[in-house]
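Enquirer: Quick one: sequence plus predicted model below, questions after.
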Amino acid sequence: MADKKRNFEVLQNRAINKSISFSKEERKELGLQGLLPYTVEKQETQVERVMESIRRKAFDIEKYILLSALQDRDERLFYKVAIQHIEEIMPLIYTPTVGQASTEFSHIFRQPKGFYITPEDKGNIRKNLDNWPEEDVRIIVITDGQRILGLGDLGANGMGIPIGKLALYTACAGIPPNQALPVMLDVGTNNEDLLADSFYIGYPKKRLEGEAYMELVEEFVLAIQDKYPKALIQFEDFLTPNAFGLLHKYRDRVLCFNDDIQGTAAVALAGVYASSRITKIPFSELKIMFLGAGSAATGIADLMVAAFMEEGLSEEDARKHLWFVDSKGLVVAGRERLKEHNLPYAHDFEEHDFISAIDAVKPHVLIGATGSPGTFTQEVIEHMTSINERPVIFALSNPTSKAECTAEQAYTWSEGKAVFSSGSPFGKVIFKGKEFYPGQGNNAYIFPGLGLGALAIQARIIPDELFLVAAKTLAKLVTDKNISEGALYPRLTEIRSLSLSIAIAVAEKAYELDIAGIEKPKDLQQFIESKVFDPKY
């Protein structure tokens, strides 16, 4: 009886299950005769069946649930589908659909995934980690759910984000899925609707804050260092003060980074580099204005300071190229109650509202990181167009419903002159007979490759230099064809090869900085390629 049960469990094990792709010999060896239909099917045929099922679904959230179930029962097929149809699948397993999935996470909950930490686990996090079945975890994405995309405090529903991000690590760069651990730091929620929701699966109390919160994070980090000392920790969707606080606390202590701050910065910088090929304005001469002054915008600016300094500017002069507008207007010196991360960009300048700031500063590039839809109005785009032959417009807020403007709006209001990019995908736009293919400034262009490179050579820390080289590498991979179509990023169909190139560049830089944990392999590319997960049966 035990053997029979074990045989049947082969079909329940997502890491080894092949469903009707098990050969006749495998079925005999594993005791699967009678448990599967007659046909032995190629994996490619299974992929086609999955895609047919997805395309039958009327709503993206239904497609998300279908793919989540597939991941639970047949991991290799899930990733085969994702890799072969990445442009269609990525928006379903991550932005924009993950925004709805996270909002409704408690209502569409099917099967536990990942590791949960609540205040009641204080003192037992390391012990609880022993319950996780994998012994060689290398990549961890953790959120506390307080600032999920542009959707705000979603509490434990935010687990959808680590699950989605880790799926992209595997699909886009080939990090083995058994090495991935999604973590929900469930310290409660201040979202009254969730607390009143009878289906809510999270810790049903107000958020833990202050010293008690930091102590719980510290216990988690120490527990990971003990249990999984080679693991990279990615902080994701934390409220701005905590995002900066945790990054500054741990960046020089452990292998970690914050994707909202550093990953977003690298992908935005790559897009700005590429935009210079269209505008013909050298990067060193660009003036860049941000609408929004939170962690994402400030992270982009901080990395751009390093990029300007590489061009020969002093730090002080570099900051003069970067301007911020928040809900109160242009961020200038002398304004009361500025947050610490905004102070370096508070210039000696007169106060302005958003529109008059554009006219006064005359930026070449406008970057939105607000989480507030529609803030790039027709008036904004027209003012940018009046001072630029080719205004560069980045509407980076996620999901799509939170974008500062749509691609069609940017092209229409600028009379087809805008160089546009967004955080979530927009389709082809035809304006006055010309076709535009707006590139998506998706962090997936950066973090999977960076993670692959850092993990392969066992980097000890992840300094900003690694994000800078990742941004430069990505920008160089933008083709002339991409540029001719108005896209500032390569096609997502090339994401695996792009990630490999970024991984190699990151690893090379790590050796240059002497932060690698292993001796440099003779053939670095071959060594990194040997680490890549192949979902083929």
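Expert: The structure has been received and is ready for your questions. Numbering: from 1, shown residues only.
Enquirer: From now on I want contacts and neighbour counts done on CA atoms only, so please keep to that.
Expert: Will do.
Enquirer: Identify the residues contacting the residue positioned nearest the centre of the chain.
Expert: Closest to where the C-alpha atoms of the chain average out (CA atoms, centre = their mean) is Asn443, at 4.3 Å. By CA atoms under 8 Å, 6 or more residues apart in numbering, the contact list for Asn443 reads 259, 263-264, 267.
Enquirer: try 6 Å
Expert: By CA atoms under 6 Å, 6 or more residues apart in numbering, the contact set of Asn443 is 263-264, 267.
Enquirer: Please list only the buried members of those residues.
Expert: 263-264, 267 (16 or more other CA atoms under 10 Å).
Enquirer: next up, a second structure to put side by side with the first:
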Amino acid sequence: MSYKPLDRIGSRPMATRVTADRGTSVAPSTVPGMDYLRNPKLFKGMGFSLEERQALGIHGLLPPRIKTQDEQVDNCLRNLNRYENKLNQYVYMIDLLDRNERLFYKLLSENVQKLMPIVYTPTVGEACQKFGYTFKRPQGLFITIYDKGHIYDILQNWPENDVRAIVVTDGERILGLGDLGVHGMGIPVGKLALYTALAGIKPHQTLPITLDVGTNNQKFLEDADYVGLRHRRVTGQDYDDFIDEFMDAVVQRYGQNTLIQFEDFGNHNAFRFLEKYRNKFCTFNDDIQGTASVAVAGILAALKATDTKLSDHTFLFQGAGEAAIGIAQLLAKAMEKREGIPEAEARKQIWMKDSKGLIVKDRPEGGISQHKAPFAHEHEPMKELEDIVKELKPSCLIGAAAISGVFNQGILEDMASFNKRPIVFALSNPTDKAECTAEDAYKHTKGQVVYASGSPFEPFDYDGKRVEPGQGNNAYIFPGVSLGVICTGIHHISDEVFLGAAEALADMVTPEDLAVGRLYPPIEKIKDCSIKIAANIANIAYEDQTASTYPEPKDKEEFIRSQLYNYEYDGVSALPERYDWPEEVQKPFSKL
């Protein structure tokens, strides 16, 4: 059967070709059409209509079937299900991002519960460990210590000019996996994918960056497939000057309002950089402030489940690093804001244990760093967590030190013995670093526990009741915070922003969520959470006069929704009636 080709709608650009023996001739250039096939921002796969294929000069370069974007999503899900290994699924998703950006974000945005554990925690941890094996195409910038003095020039090499948000790491403390050096790039890439998928921030406005100053991971230094600088980390003044130049270069290249999110820096650098830069740049540290916000949101939701106030509780942290200190500081602020308890008094209800034992004043062994000092109380030194739990009788136990299984049966049974509803947060990730599983927490407290984790656990049945553990993932917080900051033009991000985000998230937890053990909204509602958080931040910013976007929008949520990225294909998505294609070509292949 023959068909009548489409009458040409316009024409392709004409290119002049000069040949040695034939002189000058004119031939159509295929470059514009090929750009549509090679550029992931433009590529639509088999979603190009017949009109588009002929107008762009790509007719014949694609199979004749024309698919809707929804059909392509279904195909992607079937392809993903072919892979049993999570790392292979991660590689498939990254390959899709390299090929078809809009399809990637539609797939991820509309299948968050299934795919977020693949593109982010826990699978991204393994992807970072094996980054050297799987690297194919650049998705961000690698800036080394040897680029010092020329960082602005490196930033100039990034092809986008309208960058609003940067996630940067130096790879020293990736998740609970330690120093992964330049292989930590998977974290900025994954975080910014969630910026777009969960908060609608336009992908061309995001930039992942890894600062390579070396690695102290001896295994990587000896690994032929490690792709970073092969020497130990540069520290001291050279390192600090390098970070200073990076911050200044970002402002010079993209402007003062560009959001810089610090991610997975070592504890010793994370706190001091936060204090050094927070009032000079538009910046925050997700490990400190994002983790604090999502944890406090979970605690505020737990108050609903236990019908208590913050001041009714004694908090004990297993760990005193970035995450734990950030949560503790925001908890104290929450007590002051919500219950009028001065921060200094609120801190007396918060205890911490680090690798050397309970943090107490005048601790004879190990000393106490500056950022831990506010939580050092009068008490005799103690080393073992089991003994500390028996002594302090906390009502809320929070794990943030990546020590797998440290909340053992004895500790969980003790928590249930002196609390009607013990609150247990096992926040470390990836999953194999969790302090206890959800199932163990329920089993060893005989179902009394109010539980949340940092990594996902599958629903299970306990005593005839279905339990759906809540995941305290930072993804509930940082995309919405960033969206609110970008839309309102906040210059400096205060702790009040993160407390406001925590309160907004906790307010979205329903009685139905609490009834099945969730302290967070269902993960599939996370995009709505991000928009609500951003709108709440906008309200705070205009009330506090920290916003710089004017005039002030009357409806903050409507204004924010108007800024969101649209991942749907543009143009004609169906076959126009005037194309006389054979009927069988227009049918799905399954019906041929």
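Expert: On my side now, so go ahead. A quick note: this is a predicted structure, and the numbers were derived from the prediction, not measured.
Enquirer: that older thread, if we only consider the buried ones among the contacts of Asn443 of the first structure, which is nearest to His85 of the first structure?
Expert: Ranked by distance to His85 of the first structure (CA to CA), these are led by Val267 at 22.0 Å.
Enquirer: gap between the alignment partner in the second structure of that closest one and Phe265 of the second structure?
Expert: Here Val267 of the first structure is matched to Val294 in the second structure, going by TM-score structural alignment. Distance of Val294 of the second structure to Phe265 of the second structure, computed by CA to CA, to the nearest Å: 19 Å.
Enquirer: now swap in Leu87 of the second structure and tell me
Expert: For Leu87 of the second structure relative to Phe265 of the second structure (CA to CA), the value is 24 Å.
Enquirer: can you confirm Val424 of the second structure is in a strand?
Expert: Yes. Secondary structure assignment places Val424 of the second structure in a strand (DSSP: H, G, I helix; E, B strand; the rest coil).
Enquirer: What's Glu44 of the first structure aligned with over in the second structure?
Expert: Under the alignment (TM-score structural alignment), Glu44 of the first structure pairs with Asp70 in the second structure.
Enquirer: For the host helix or strand of its match, which outside residues touch it?
Expert: Using DSSP states H and E, the element containing Asp70 of the second structure is helix 69-82. Contacts to helix 69-82 of the second structure, defined as CA under 6 Å, 6+ apart, come from residues 89, 107.
Enquirer: ok, now with 7 Å
Expert: 47, 89, 107 (CA atoms under 7 Å, 6 or more residues apart in numbering).
Enquirer: what would the residues you listed look like in CSV with secondary structure?
Expert: CSV is the format used below for those (three-state DSSP):
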residue, secondary structure
Gly47, helix
Gln89, helix
Leu107, helix
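Enquirer: Relative to Gly480 of the second structure, which of the residues you listed is nearest.
Expert: Of the contacts of helix 69-82 of the second structure, the one sitting nearest to Gly480 of the second structure (CA to CA) turns out to be Leu107, at 19.7 Å.
Enquirer: What's the closest one aligned with over in the first structure?
Expert: Matched to the first structure by TM-score structural alignment, Leu107 of the second structure sits across from Val81.
Enquirer: Its match: how many residues sit nearby?
Expert: Val81 of the first structure has 24 neighbours, counted by other CA atoms under 10 Å.
Enquirer: The one 5 residues further on now?
Expert: For Ile86 of the first structure, the neighbour count with other CA under 10 Å is 23.
Enquirer: picking that back up, comparing Leu87 and Phe265 of the second structure, which residue is more hemmed in?
Expert: Counted by other CA under 10 Å, Leu87 of the second structure and Phe265 do not tie: Phe265 has more neighbours, with 22 against 19.
Enquirer: Wait, the more buried one touches Gly176, no?
Expert: No. If you go by CA atoms under 7 Å, Phe265 of the second structure and Gly176 don't touch, sitting 11.9 Å apart.
Enquirer: Nearest to Leu313 of the first structure among the contacts of Asn443 of the first structure?
Expert: Of all the contacts of Asn443 of the first structure, the one with the least separation from Leu313 of the first structure (CA to CA) is Val267, at 21.6 Å.
Enquirer: what sits against that closest one?
Expert: Going by CA under 7 Å, 6+ apart, Val267 of the first structure touches 441-443, 445-446, 471.
Enquirer: Dump those to TSV, plus secondary structure and distance to Thr95 of the first structure.
Expert: Listed next are those as TSV, based on DSSP: H, G, I helix; E, B strand; the rest coil; distance: CA to CA, whole Å:
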residue	secondary structure	distance to Thr95 of the first structure
Gly441	coil	11
Asn442	coil	9
Asn443	helix	10
Tyr445	helix	13
Ile446	coil	15
Ala471	helix	21
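Enquirer: Show me which of the residues you listed are buried.
Expert: 441-443, 445-446, 471.
Enquirer: Closest one of those residues to Glu316 of the first structure?
Expert: Set against Glu316 of the first structure, the nearest of these by CA to CA is Ala471 (22.1 Å).
Enquirer: The closest one is in contact with Ala270, isn't it?
Expert: Yes. Judged on CA under 7 Å, Ala471 of the first structure makes contact with Ala270 at a distance of 4.6 Å.
Enquirer: who touches the aligned partner of Trp323 of the first structure in the second structure in this structure?
Expert: Per TM-score structural alignment, the equivalent position to Trp323 of the first structure in the second structure is Trp351. Neighbouring residues of Trp351 of the second structure by CA under 7 Å, 6+ apart: 315-317, 375.
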